[in-house]
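Trainee: Here's a sequence, model it:
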Amino acid sequence: MPRKIAFLGGGGVRTPLVVFGIDESAKKLDAEELVLYDIDTERVEMIAELGREVVRSNGGSLRVTVVQTEEEAVDGASFVLNSVRVGGIATRAHDECASISCGYPGQETTGPGGVAMGQRTIPIAIKQARLVERLAPKAWIINFTNPAGLITQAIMHHSSARVVGICDTPTEMLHRIQSALKVSASELECDYVGLNHLGWIRRIVVRGQDVTDRVLNDDAILSQLYSAPLFDHELIRALRLIPTEYLFFYYSRRRALENQKRQGSTRGEQIAQMNESLTLRLMNLFSKGDAPGALQAYIDYLNLRSGSYMKLEGEGQSAFDQQAPEEDPFRAASGYHRIALQVMNSLCSNKSDRVIVNTRNGSVLPEIDADDVIETACNIGNDKIEALPAGSLPEAVRGLVLAVKAYERAAIEAAISGSERDLRKAMLLYPSIGEWEPSQDLLKVMRWR
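Mentor: Below is the predicted model of the structure:
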């Protein structure tokens, strides 16, 4: 029987990318229909129309439909994709600006902005997971919703739904290493360890040869691993680990904050402007019946957005000062839609594939509780996800990982209890905040609900 795939939060700007991926893999997934649900009914209809143009231009057959309730979307689905932003992009922009006003970098998933995002989102994610548990008990939730590791753990601890969290940060890093070393994906093997948005590459092997030292000692290679010059190369060599990009907000907080202040805006504010401009263009083009023009406007938007990634925080540059690359974002080697489809295709296959995802720790990292969620390499296939052995955390990052995981557990507890004291405790445990008194001010200015 053909599969129905549901997308909660389907009015998001990345949905057409996911449409493309599912349409491209429709035969492998045996997928007939992608059902979108979003509380913004006007926006989701426009995004659905864009998705249909993606399918048409690709010569595909996937049906893209919109429903009015979560129940309609979830009922009988084989996969439930979850990508919700409670409060919308305006709330992200507000919280990033509020973080800066309190002396912290403004970032949606890390620091005070990440705490607020988690508190708003955890109850909604658990509610949706329980809906899946009831109406589609055999379905996998493919959790896009940020903070991905935190939300995946909340779903796993407070429902019986099957869930895996995905993020393109690790796979993007692997792709950059592959490009810098000029090797194919099949020739490269990397040892990744950590949590979502808190991960490191600790070993790089090319065709069976360990090239970690070569990479660490080559400034030209290290410079190619990030979209902006985030980390001093001596920092990387001191750690003997290659940090993923979000570690910038731990290792270089002052620089991130100074760049944001100098620019006078945040990434959230800039994306809000991009989204508003995109919406107006799409409405105008669709009103004229120009669906191909709307698709091109969307491609231009994606290129501008990806080309400006981390430039504000790392260099103090505005997104609107960047030269947008002329690429085909649908066929990019990495991205959320790519890893989502890799996971879904692998779950439907008789052969296993190795993918870095957010899943239950088990015995992978001995320092972390078995039921906690980590981001790690897994073998995925035959409707199963099996985390691969990883050994102990490197000493240089062990304390940070354990502290952030303690924060995540406390943050979930605070979202469930609704207690202000529990929330302040979570912020106290979080290394990005780590003090008691500032949490009182943060409570006044952030949008927690």
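Trainee: hey, let's count contacts and neighbours off CA atoms from now on
Mentor: OK.
Trainee: Run through the residues that contact the spatially most central residue of the chain.
Mentor: Central residue check for the chain by C-alpha atoms, centre = their mean: the C-alpha nearest the mean position is that of residue 167, 4.0 Å away. Taking C-alpha atoms under 8 Å, 6 or more residues apart in numbering, we find residue 167 in contact with 144, 148, 196, 336, 339, 357.
Trainee: Show me which of the residues you listed is closest to residue 387.
Mentor: Closest approach between the contacts of residue 167 and residue 387, by C-alpha to C-alpha: residue 357, at 8.9 Å.
Trainee: my guess is the closest one is in a strand, correct?
Mentor: Yes - inclusion of residue 357 in a strand is indicated when DSSP: H, G, I helix; E, B strand; the rest coil is applied.
Trainee: That one against residue 169, yeah?
Mentor: No - proximity of residue 357 to residue 169 does not meet the contact threshold set by C-alpha atoms under 8 Å, at 10.2 Å.
Trainee: So between these two, which is more surrounded?
Mentor: residue 357 (30 against 20; other C-alpha atoms under 10 Å).
Trainee: which stretches of the stretch 51-200 of the chain form strands?
Mentor: For the stretch 51-200 of the chain, the strands defined by DSSP state E, counting those that start in this stretch cover 63-66, 79-82, 140-143, 162-165, 188-195, 198-206.
Trainee: Select from the contacts of residue 167 the one having the most neighbours.
Mentor: Per-residue neighbour counts (other C-alpha under 10 Å) across these peak at residue 357, which has 30 neighbours.
Trainee: To compare with the earlier structure, here is another sequence to fold:
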Amino acid sequence: MSTYTGRKVALIGGGSVRAPLVVYGVNEVSEALGAGEMVLYDPDADRLQIMVALGQAIVTEFGGSLQVRGATSLEEAIEGSHFVLSSIRVGGIAGRASDELAAIDKGYSGQETTGPAGIAMALRTVPIAIAQARLVERLSPDAWLVNFTNPAGLVTQAVSTHTRARIVGICDTPTELFHNIAHALGAGSDELECDYVGLNHLGWVRSVRWRGEEVIDRLLGDNALLRKLYLAPLFDFKMIRTLRLIPTEYLFFYYERQRALTNQRAQGSSRGTEIEKLNHALVGALKSHLGKGDGHGAVQAYAAYLNQRSGSYMKLEAEAGSAFDEGMSLQVDPFRVSSGYHRIAMDVMSALTGAKPAKIVVNTLNQGAMPSLPDEDVVEIASDISRDSIIPCPTQALPDAVQGLVRSVKAYERAAIEAALSGDWLTARKAMLIHPAIGEWTPSEDLLQGLFGHCGDDGDNPCQGPVHWHVARP
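Mentor: Model prediction:
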């Protein structure tokens, strides 16, 4: 059993725009983690250098003793680490944009974790995530692999099934909804207990207790309160009241698929396309500030980027809005906000060291906690986390209104993982057939060709040998 006397935290995908915010989080709880060093790795050496320099500037800006450096190899980053954080995007942000635009072109909403673009991301990511997890298994067998990589639930499922790495998947979507519920009610987050059930990017709140009193009827009956739960107008409140469930925002891509597609087509863009432009501008600004030794300016540019990105979240899909519209940016300190993926990551890591045990919604093996789903299924569920232990909290059966959707998505995940590892074109089409946001056989061929390019001949066996799931460039 690990004693967590070491000092090293690794981040795979250290060149991503998430990396500096995670550095901030690790620096903030470095004492609880016993962390003195954070090592970032990314195959893009130029981007890695920029994000390492920004991470160092963040430590200087906010104070702390965390040492931040880059690694020249994945093995160097992983070996001897006590936590390995994974935040990779195979194909980069350009790949996300390409996938989303291909889905929109074929008549489906474009979103990186659901629908056709989500399948493409899974097919490309699963083999690499498993290979990296096997390195963790070999080089740091006692380490916890903390997975941010999307689609987070599916990737966590694949790694859990095919390796012995100790993995937990994290996502800030549930806790963000809990925070919004508390804000709407005027309650402190620690005063509320939300009963959450589902999968990653497919979850619902079915009960809200405020100081022990059930208040969900108060929420459901008040449009003004419901309006405060989302940054954009996503759902018809009559639907929420009919379900008697409060959906997380990603259910928009199941419950309002045509509306999402219509708005994306009206804007002529996708979220990934806009993030690509924001990232390009950010990297240019960071190069300018860091090149002049202006660490403070780089941190401020990064904070402005985070506020612009967060303030425009879901606006394109729900309203045909744009991240570049005037007044879209938030006006908050993005580092010290009470929610966000860096917050949940640090809470999970602090709990796993034993420094601060907590109940947190994470992606972990079901182990009988959610009735009607197999023990080995990865579910998103409140779990008691303490030193080297994650125990999912038993919950009631899934409501009838969502049970079929959850089961279908789990069946899709299994098919997508099989296709990712086998490279089989027809199995990938089967995954699309099973996926509730697609659900048709004939379009799946055209979708896959749009996402990955033409494969083989047009006969019954369209691909000779396994497919390499690459990014199809426009």
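Trainee: coming back round to it: what's the residue nearest to the centre of structure 1 aligned with over in structure 2?
Mentor: For residue 167 of structure 1, the aligned residue in structure 2 is residue 171 (criterion: TM-score structural alignment).
Trainee: Show me the longest helix that occurs in structure 2.
Mentor: Secondary structure of structure 2 per DSSP state H: the longest helix is helix 115-139.
Trainee: In structure 1, what range does it match?
Mentor: Mapped onto structure 1 using TM-score structural alignment, helix 115-139 of structure 2 spans residues 111-135.
Trainee: Which positions in that stretch come out as buried?
Mentor: 111-126, 128-135 (16 or more other C-alpha atoms under 10 Å).
Trainee: Kindly report the same for stretch 268-286 of structure 2.
Mentor: Applying 16+ other C-alpha under 10 Å to stretch 268-286 of structure 2 flags 269-276, 278-279, 282-283, 285-286 as buried.
Trainee: before we move on, what about stretch 99-107 of structure 1?
Mentor: Buried positions in stretch 99-107 of structure 1, judged by neighbour count with 16+ other C-alpha under 10 Å: 99, 100, 104, 105, 106, 107.
Trainee: Ends of it, what's the gap?
Mentor: As for stretch 99-107 of structure 1, its first-to-last residue distance stands at 8 Å under the measure C-alpha to C-alpha, to the nearest Å.
Trainee: residues in contact with that stretch?
Mentor: Here stretch 99-107 of structure 1 makes contact (C-alpha under 8 Å, 6+ apart) with 95-98, 111-114, 249, 253-254, 256-257, 260-261, 266-268, 438, 441-442, 446.
Trainee: follow-up on the earlier one: out of the buried residues of stretch 99-107 of structure 1, which one sits closest to residue 22 of structure 1?
Mentor: When the buried residues of stretch 99-107 of structure 1 are ranked by distance to residue 22 of structure 1 (C-alpha to C-alpha), residue 107 comes first, at 30.0 Å.
Trainee: Just list the residues touching the nearest residue to residue 350 of structure 1 once chain neighbours are set aside, thanks.
Mentor: Nearest-residue entry for residue 350 of structure 1: residue 382, 5.1 Å, with adjacent residues in sequence omitted and distances by C-alpha to C-alpha, 6 or more residues apart in numbering. Residue 382 of structure 1 makes contacts with 346, 347, 348, 349, 350, 351, 352, as judged by C-alpha under 8 Å, 6+ apart.
Trainee: Quick one: map residue 382 of structure 1 onto structure 2.
Mentor: Mapped onto structure 2 by TM-score structural alignment, residue 382 of structure 1 lines up with residue 387.
Trainee: Do I have it right that residue 63 of structure 1 meets residue 36?
Mentor: No - because the distance of 10.6 Å does not satisfy C-alpha under 8 Å, residue 63 of structure 1 is recorded as not touching residue 36.
Trainee: who's more crowded, the two?
Mentor: residue 36 (28 against 17).
Trainee: Tell me if I am right that the more buried one is in a strand.
Mentor: Yes - counting by three-state DSSP, residue 36 of structure 1 falls inside a strand.
Trainee: ok, now which ones touch the aligned residue in structure 2 for it?
Mentor: In structure 2, the residue matched to residue 36 of structure 1 (TM-score structural alignment) is residue 40. Contact analysis of residue 40 of structure 2 by C-alpha under 8 Å, 6+ apart lists 10-15, 48, 52, 68-71, 77.
Trainee: Export the contacts of residue 167 of structure 1 to a markdown table and append columns for distance to residue 414 of structure 1.
Mentor: Rendered in a markdown table, the data for the contacts of residue 167 of structure 1 read as follows (distance: C-alpha to C-alpha, whole Å):
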| residue | distance to residue 414 of structure 1 |
| --- | --- |
| 144 | 22 |
| 148 | 17 |
| 196 | 20 |
| 336 | 29 |
| 339 | 31 |
| 357 | 25 |
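Trainee: so which of those residues hold up in structure 2?
Mentor: When the contacts of residue 167 of structure 1 are mapped onto structure 2 through the alignment and contacts are counted by both residues aligned by TM-score structural alignment, their matches' C-alpha atoms under 8 Å, the preserved ones are 144, 148, 196, 336, 339, 357.
Trainee: Residue 108 of structure 1 versus the last one, what's the distance?
Mentor: Think residue 357 of structure 1. 20 Å.
Trainee: cool, and the third one?
Mentor: Residue 196 of structure 1 sits 13 Å away from residue 108 of structure 1 when distances are taken as C-alpha to C-alpha.
Trainee: count of residues packed around the residue nearest to residue 188 of structure 2 when sequence neighbours are not counted?
Mentor: The shortest distance from residue 188 of structure 2 to any residue other than its chain neighbours is 6.0 Å, reached at residue 182 (C-alpha to C-alpha, 6+ apart). Summarising burial for residue 182 of structure 2: neighbours were counted as other C-alpha under 10 Å, giving 22.
Trainee: Residue 182 of structure 2 maps to what in structure 1?
Mentor: In structure 1, the residue paired with residue 182 of structure 2 is residue 178, using TM-score structural alignment.
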